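# Got a sequence here, can you build the structure:
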Amino acid sequence: MSLQPSPAISADKGWKVWWKLTRPHTLTAGFVPVILGTVMALNNTNVSIVLFLAMLIASLLIQAATNMFNEYYDFKRGLDNEHSVGIGGAIVRNGVKPKTVLNLALIFFAISILLGVYICINSSWWIAVIGTVCMLTAYLYNAGPIPIAYTPFGELLAGFFMGVIIILISFFIQTKDITLPIILVSIPVMILIGAINLANNIRDLKGDKENGRKTLAILIGRKGAIILLASMFAISYLWIIALIVASTVTPWLLLTLISIPKPIHAVKGFIGKTESIQMVSAMKATAQTNTIFGLLLSIGFLIDYFI
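Predicted coordinates:
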């Protein structure tokens, strides 16, 4: 397979190539959990901005590295070509050497480890154990003989580690504690991060099936996957409403309802579509749902804190 970019397809140059390589729409899974976990810590302690930034940068780098491993290993397995839709495209369309992509991902991991050491020194060395499991999972998501991304467990593991675990770590390094509310609030974020993976798999269902993958979308079919996606959106909003009714969290979290048009757009964008290019907008709307939902959660907690 040629490593030269296709002139008719690739128009990206310079920094745009490297920016797209990180797959920006997925980075919401890196920053939303850290921001939310840190904001929720405000009611328990004085937040360390340095620890917050260290956690934020490490989380973003791990997410970006995961995307680069995805690009590298999909290329090595011959799954990507210059006409593929929805991938970073640095290798197949922009002529970036595969080894460069792999090395950059490893560098991002190395920087994350250094930041992790700083975080551990200022919190607990148990974070090193948990962080190692998170990074190993991120690597095995696309690497190994049976990548997690090729199984029905991608949505669950991505949501759990990038949602629940990152939120809890972000809260713990500030407070040295874990509370029931932080666990409960992490659940809808976990669901929405899992929804990003599901949306990606709905878009890629045809190609993934041809390449022997067994993703959740393939197992339950396109229609079933879209119904599941809609259900995940609904559960996320209903979960927050239930927490408010139970007086577990502030009513200010009703601000999340402002984001409802995004998941509606996402679901409608998948219905009746079979070609990948037709579903790009819906997939982006799914990622935007997580971003807006998570940030509105954070704003709700901030308003409650200051008043």
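# only C-alpha atoms for contact and neighbour calcs from this point on.
OK.
# Helices of the stretch 101-250 of the chain, start to end?
For the stretch 101-250 of the chain, helices defined by DSSP state H, counting those that start in this stretch occupy the ranges 126-140, 154-159, 166-175, 180-203, 205-210, 216-245.
# right, and these - which one's nearest residue 52?
Judged by CA to CA, the one of these that comes nearest to residue 52 is helix 166-175, at 7.3 Å.
# which of the helices of the stretch 101-250 of the chain is buried the deepest?
Highest mean neighbour count among the helices of the stretch 101-250 of the chain (mean count of other CA atoms under 10 Å): helix 166-175, with a mean of 25.
# and that helix with helix 126-140, angle?
Counting by axes from the mean of the first three to the mean of the last three CA atoms, to 10 degrees, helix 166-175 lies at 160 degrees to helix 126-140.
# If I take helix 166-175 and helix 180-203, what angle do their directions form?
Going by the same axes, to 10 degrees, helix 166-175 makes 150 degrees with helix 180-203.
# name the helices or strands packed onto helix 166-175?
The contact analysis (3 or more CA pairs under 8 Å, 6 or more residues apart in numbering; DSSP states H and E) places helix 166-175 against helix 28-41, helix 49-76, helix 180-203.
# closest one to residue 171 among those?
helix 28-41 (4.6 Å).
# Was I right to think residue 255 contacts residue 296?
Yes - Residue 255 is in contact with residue 296 according to CA atoms under 8 Å; the separation is 5.9 Å.
# which residue packs closest to residue 266, ignoring adjacent ones?
residue 282 (4.2 Å; CA to CA, 6 or more residues apart in numbering).
# again, but for residue 156
residue 194 (6.1 Å).
# With residue 249 instead?
Of all residues not flanking residue 249 in the chain, residue 243 sits nearest, at 5.9 Å (CA to CA, 6+ apart).
# from memory the one you found sits against residue 253, does it?
No - counting by CA under 8 Å, residue 243 does not reach residue 253; the two are 9.4 Å apart.
# Pull the number of nearby residues for the residue lying closest to residue 112 once chain neighbours are set aside.
Leaving out its chain neighbours, the residue that sits closest to residue 112 by CA to CA, 6+ apart is residue 58, at 4.5 Å. Per other CA atoms under 10 Å, the neighbour tally for residue 58 reads 25.
# Same check on the one 5 residues further on?
Here the count is done by other CA under 10 Å, and residue 63 has 27 residues near it.
# how about it, what does it touch?
Taking CA atoms under 8 Å, 6 or more residues apart in numbering, we find residue 63 in contact with 26-27, 29-30, 138.
# what's the spacing between residue 224 and residue 57?
With distances taken as CA to CA, to the nearest Å, residue 224 is found 36 Å from residue 57.
# one more, for comparison:
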Amino acid sequence: MKVNSFLKLVEIQTKIASVIPFLLGTIYAVYRFKSFNVINFIFMFVSLITFDMATTAINNYYDYKRAVKKHGYNYEMHNGIVKYNLTETSVKITIFALLLCATSFGIMLFLNTNIIVLIIGIISFAVGIFYSFGPVPISRMPLGEIFSGIFMGFVIVFLSVFIQVDDKILNLIYHNGFLTLNMNLKEIIYIFLISIPTINCISNVMLANNICDIDDDLVNKRYTLPIYLGKEKSLLIFKIAYYVVYIDIILLIILGIVPVFSIITLLTFSIINKNIKLFNEKQTKCVLQ
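Sure thing, here's the model as predicted:
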């Protein structure tokens, strides 16, 4: 498989959706806890990016296998398997290699940290795979936005903080037959609050994509959230989700969870608001680019 076809298969441009929460959590750990473990950083980054590539490749493979409508909406350009005439065998080998790499580095991360990383990793891997795989994949249900937002927007941030600070926020202890979970509730709430921008923005990327694809998804039997809610309600949720991000940023600054200079991010509101209005007027993917 050539490099350009591989990059299209894994949609390399979308990996920023994983990298931003990862970097956010890492920066927060350095800022709040003055802690940075470069080995854990590398292990998680490699596991995260290769697993994200694998799940995207799985998603494209099953979209290719299940597609009913294959013409009329640039299907030949959107799906790398069709665009580059990739064989199913080469795609399967690529997916297996990526999963093997992600699992290997995930195990090394667990061995360098503790059991909590393993538990969160297993759950995250399961959600990622069943997002596209199985008789009723998550991506074909009205749950895609929720799962992608929580697992990519919050779990990645939480785990990237946890691998830097270890038991300062959460630990699991087994002693004399008792299993005890101890958590620093205040710090976990803080991590959730700093994750709201990534949770909402990642959910909105999927929501916008699904709003644009309502007609084609109906034909291809993908019953996403906009199909259940309708376009008008979906667009309202899309707008509110972005507004909540700015309210959250103000709250983070007031509580002193993030530095005061974070207020500069509020300057982006006019740009975002303009794009929201454009998307409300016309729901096409080219508007989002």
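# Contact partners for the nearest residue to residue 89 of the first structure once chain neighbours are set aside?
Once flanking residues are discounted, residue 89 of the first structure sits nearest to residue 21: 7.0 Å by CA to CA, 6+ apart. Residue 21 of the first structure is in contact with 64, 67-68, 88-90, counting by CA under 8 Å, 6+ apart.
# Mind putting the residues you listed into TSV with neighbour count and distance to residue 305 of the first structure?
As requested, the contacts of residue 21 of the first structure are exported to TSV (neighbours: other CA atoms under 10 Å; distance: CA to CA, whole Å):
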residue	neighbour count	distance to residue 305 of the first structure
64	24	32
67	25	35
68	28	38
88	22	40
89	26	43
90	27	44
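# Of those residues, which ones are shared with the second structure?
Compared against the second structure with both residues aligned by TM-score structural alignment, their matches' CA atoms under 8 Å, the contacts of residue 21 of the first structure retain 67-68, 89-90.
# what range in the first structure matches stretch 199-210 of the second structure?
Mapped onto the first structure using TM-score structural alignment, stretch 199-210 of the second structure covers residues 190-201.
# Show me what that stretch is in contact with.
So stretch 190-201 of the first structure is contacted by 26, 29, 154-160, 162-164, 208, 215-217, 225, 229, 232-233, 236, 282-283, 286-287, 289-290 (CA under 8 Å, 6+ apart).
# Superposed on the second structure, what's the mean shift for it?
Stretch 190-201 of the first structure, aligned to the second structure and superposed, deviates on average by 1.0 Å (mean CA distance after the TM-score superposition for the first structure).
# ok, back up a step: matching the residue nearest to residue 112 of the first structure against the second structure, which residue comes up?
By TM-score structural alignment, residue 58 of the first structure lines up with residue 47.
# close enough to count as contact, its match and residue 107?
No - at 9.1 Å, residue 47 of the second structure does not count as touching residue 107 under the criterion of CA under 8 Å.
# closest one to residue 83 of the first structure among the helices and strands packed on helix 166-175 of the first structure?
helix 49-76 (12.7 Å).
# orientation of the closest one relative to helix 166-175 in degrees?
Going by the same axes, to 10 degrees, helix 49-76 of the first structure is angled at 150 degrees with respect to helix 166-175.
# just to revisit the earlier point, between residue 255 and residue 296 of the first structure, who's got more neighbours?
Remark: of residue 255 of the first structure and residue 296, residue 296 carries more neighbours, 21 against 15, as counted by other CA under 10 Å.
# Who's the closest spatial neighbour of the more buried one, skipping the chain neighbours?
Excluding the flanking residues, the one nearest residue 296 of the first structure by CA to CA, 6+ apart is residue 256, at 5.3 Å.
# what's the matching range in the first structure for stretch 17-26 of the second structure?
The alignment of stretch 17-26 of the second structure onto the first structure (TM-score structural alignment) spans residues 29-38.
# Correction: the previous question concerned stretch 100-120 of the second structure.
The aligned range for stretch 100-120 of the second structure is 110-130, by TM-score structural alignment.
# measure that stretch end to end?
Stretch 110-130 of the first structure: ends 16 Å apart by CA to CA.
# which other helices and strands contact the helix or strand harbouring residue 304 of the first structure?
Using DSSP states H and E, residue 304 of the first structure falls within helix 280-306. Where contact means 3+ CA pairs under 8 Å, 6+ apart, helix 280-306 of the first structure is packed against helix 28-41, helix 180-203, helix 261-270.
# Would you format these as TSV with distance to residue 73 of the first structure included?
Listed next are these as TSV, based on distance: least, CA to CA, whole Å:
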stretch	distance to residue 73 of the first structure
helix 28-41	21
helix 180-203	17
helix 261-270	27
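# one step back: tally of neighbours for the residue nearest to residue 296 of the first structure?
Counted with other CA under 10 Å, residue 256 of the first structure comes out at 22.
# Can you list the neighbours in contact with stretch 31-47 of the first structure?
By CA under 8 Å, 6+ apart, stretch 31-47 of the first structure touches 52, 55-56, 59-60, 162-164, 166-171, 174-175, 182, 186, 189, 290-291, 294-295, 297-298, 301-302, 305.
# Could I get the contacting residues of the match of residue 58 of the first structure?
101-106 are the contacts of residue 47 of the second structure under CA under 8 Å, 6+ apart.
# ok, so what distance separates it from residue 78 of the second structure?
26 Å.
# Could you tell me the end-to-end distance of stretch 253-264 of the second structure?
11 Å.
# which bit of the first structure covers it?
Using TM-score structural alignment, stretch 253-264 of the second structure lines up with residues 244-255 of the first structure.
# Could you list the residues in contact with that stretch?
Stretch 244-255 of the first structure is contacted by residues 181, 240-241, 243, 296-297, 300-301, 303-304 when judged by CA under 8 Å, 6+ apart.
# Please apply the same query to stretch 149-158 of the first structure.
Contacts for stretch 149-158 of the first structure (CA under 8 Å, 6+ apart): 141-142, 148, 190, 193-198, 213-217, 219.
# closest to residue 105 of the first structure among those?
Nearest member of these to residue 105 of the first structure, counting by CA to CA, is residue 142, at 12.4 Å.
# what do we get in the second structure for that closest one?
Correspondence of residue 142 of the first structure to the second structure, assessed by TM-score structural alignment: residue 132.
# Could you check how far the residue lying closest to its match once chain neighbours are set aside is from residue 211 of the second structure?
Excluding the flanking residues, the one nearest residue 132 of the second structure by CA to CA, 6+ apart is residue 59, at 5.0 Å. Distance of residue 59 of the second structure to residue 211 of the second structure, given as CA to CA: 18 Å.
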